[in-house]
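**Q** Quick check, what structure comes out for this input:
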Amino acid sequence: MKKKLIVLAISSLAILASCTGKKTTPNAADNDSANVVDTTASNKDNVDLTSVAGTYEGTLPAADCPGIKTVLTINADSTYLLKQDYIDKKDGHDEASGIFKVLDGKVLMLVRPSTGEQTFYKVKDANSIIMTDSMGVEPEGETAKLYVLKKK
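**A** Purely as a prediction, here's the structure:
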């Protein structure tokens, strides 16, 4: 029993000694690659929230129904309202509102307050946005156009 305690004490001291007093620079791999951009910054590569603000509509693809009729309202105060109707689904209506952040200058990250779920849209131009993954990567191929929402 004493041997186990001594081994445990020495191990603890070795761990403590290795962790104290050292300052390391963060590894680039440790940083999240999607940087949050200050939406008040005046950088030509960042979205202008007043020009992006508006209502966007489209029908997104779905695995278990013909599609999801989507209406997304983006406000210049960094809030959003998302309404989705799952076509041919009983009780297939969903609404969410919350805040969004601008990532990497052009990707809007919508955060659902009740669950923390995040949805990403990239600003394509003044009249359209496209659903992307968390890195802002757009869908490719024939189906890419199905993920675009057009401004009303």
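**Q** Please count neighbours and contacts with C-alpha atoms only from this point.
**A** OK.
**Q** Leaving aside the residues adjacent along the chain, what's closest to the most centrally placed residue in the chain?
**A** Centroid check for the chain by Cα atoms, centre = their mean gives residue 109 as the closest residue, at 3.6 Å. Leaving aside its chain neighbours, residue 109 sits nearest to residue 120 (4.7 Å; criterion: Cα to Cα, 6 or more residues apart in numbering).
**Q** Check the burial of the one you found by counting its neighbours.
**A** Residue 120 has 24 neighbouring residues, counting by other Cα atoms under 10 Å.
**Q** do the same with residue 106
**A** When neighbours are counted by other Cα under 10 Å, residue 106 registers 20.
**Q** For residue 114, see how far away the closest residue to residue 52 other than its chain neighbours is.
**A** Taking Cα to Cα, 6+ apart, and ignoring the residues beside it in sequence, residue 52 has residue 126 as its nearest neighbour in space, at 6.5 Å. Distance, residue 126 to residue 114, using Cα to Cα, to the nearest Å: 30 Å.
**Q** compare with the first, here's sequence two:
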Amino acid sequence: MKNLLKLSLLIVVLSAISCAQKKENREEFKNEHKVEEKRVDGTAPVVVAGEGNRLSIEKLEGNYKGLLPCADCPGIETELKLKKDGTYKLESEYKERSTKIEEEGTFSVSPDGHVILKSNKTGEQETVYFVQNGTIYMVSSASDVEVRPNYKLEKQ
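**A** Predicted structure coming up:
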């Protein structure tokens, strides 16, 4: 019984530490970038540079590539092209398979640094990335700021 109580207390403490780290990452990003959303040519909102802002459309626009994890193959070769007009093209090729998926749509960038892709096919949110130091990381939701090294796409 004592061991169960100790284990429960340990889980609560570790959860609190994890939540604090996520909040710290989000606040650090907001303070560092001072971003705002604007619409470019009537498309999806994109990040624009504020005074002293290091994250701008020019820096975000471009090709990002990486090898993402795959449960039953050696990886997914992924290329994400973010365009200045708020559109994207996502190409995913599964290693050692003949499967290649192409997706196009619009993207938006939240004030706290999340790139949110919206598919033209479904009209729904497809994938969310978190921007940090010129690299984007696939995350589970628009509130997630946990950086997972295996889920990164680097600007080319």
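**Q** ok, back up a step: so the residue nearest to residue 109 of structure 1 makes contact with residue 134?
**A** Yes - taking contacts as Cα atoms under 8 Å, residue 120 of structure 1 lies within contact range of residue 134: 6.1 Å.
**Q** any common contacting residues for these two?
**A** residue 109 (Cα atoms under 8 Å, 6 or more residues apart in numbering).
**Q** Map the residue nearest to the centre of structure 1 onto structure 2.
**A** Taking TM-score structural alignment, residue 109 of structure 1 has residue 116 as its aligned residue in structure 2.
**Q** In contact with its match, which residues are there?
**A** With contact set as Cα under 8 Å, 6+ apart, residue 116 of structure 2 has these partners: 107, 108, 109, 110, 125, 126, 127, 128, 129, 142.
**Q** Now flag whichever of these is closest to residue 73 of structure 2.
**A** residue 127 (20.4 Å; Cα to Cα).
**Q** what's the offset of the helix or strand hosting residue 120 of structure 1 from the middle of its chain?
**A** Using DSSP states H and E, residue 120 of structure 1 maps to strand 118-125. Chain-centre distance of strand 118-125 of structure 1: 9 Å, with Cα atoms, centre = their mean, to the nearest Å.
**Q** same check, this time on stretch 23-36 of structure 2
**A** For stretch 23-36 of structure 2, the gap between its own C-alpha mean and the chain's C-alpha mean amounts to 14 Å (Cα atoms, centre = their mean).
**Q** which parts of the helix or strand containing residue 15 of structure 1 are buried?
**A** In this assignment (DSSP H and E), residue 15 of structure 1 forms part of helix 2-19. For helix 2-19 of structure 1, a neighbour-count test (16 or more other Cα atoms under 10 Å) marks nothing as buried.
**Q** just checking, what packs against that helix?
**A** In terms of contacts (3 or more Cα pairs under 8 Å, 6 or more residues apart in numbering; DSSP states H and E), helix 2-19 of structure 1 is not packed against any helix or strand.
**Q** how many neighbours does the residue nearest to residue 48 of structure 2 when sequence neighbours are not counted have?
**A** Take residue 48 of structure 2 and drop its neighbours on the chain: the residue closest to it by Cα to Cα, 6+ apart is residue 56, 5.2 Å away. Around residue 56 of structure 2 there are 16 other residues, counting by other Cα under 10 Å.
**Q** residues touching residue 56 of structure 2, list them.
**A** 47, 48, 49.
**Q** Since that was my last question, I'll sign off now.
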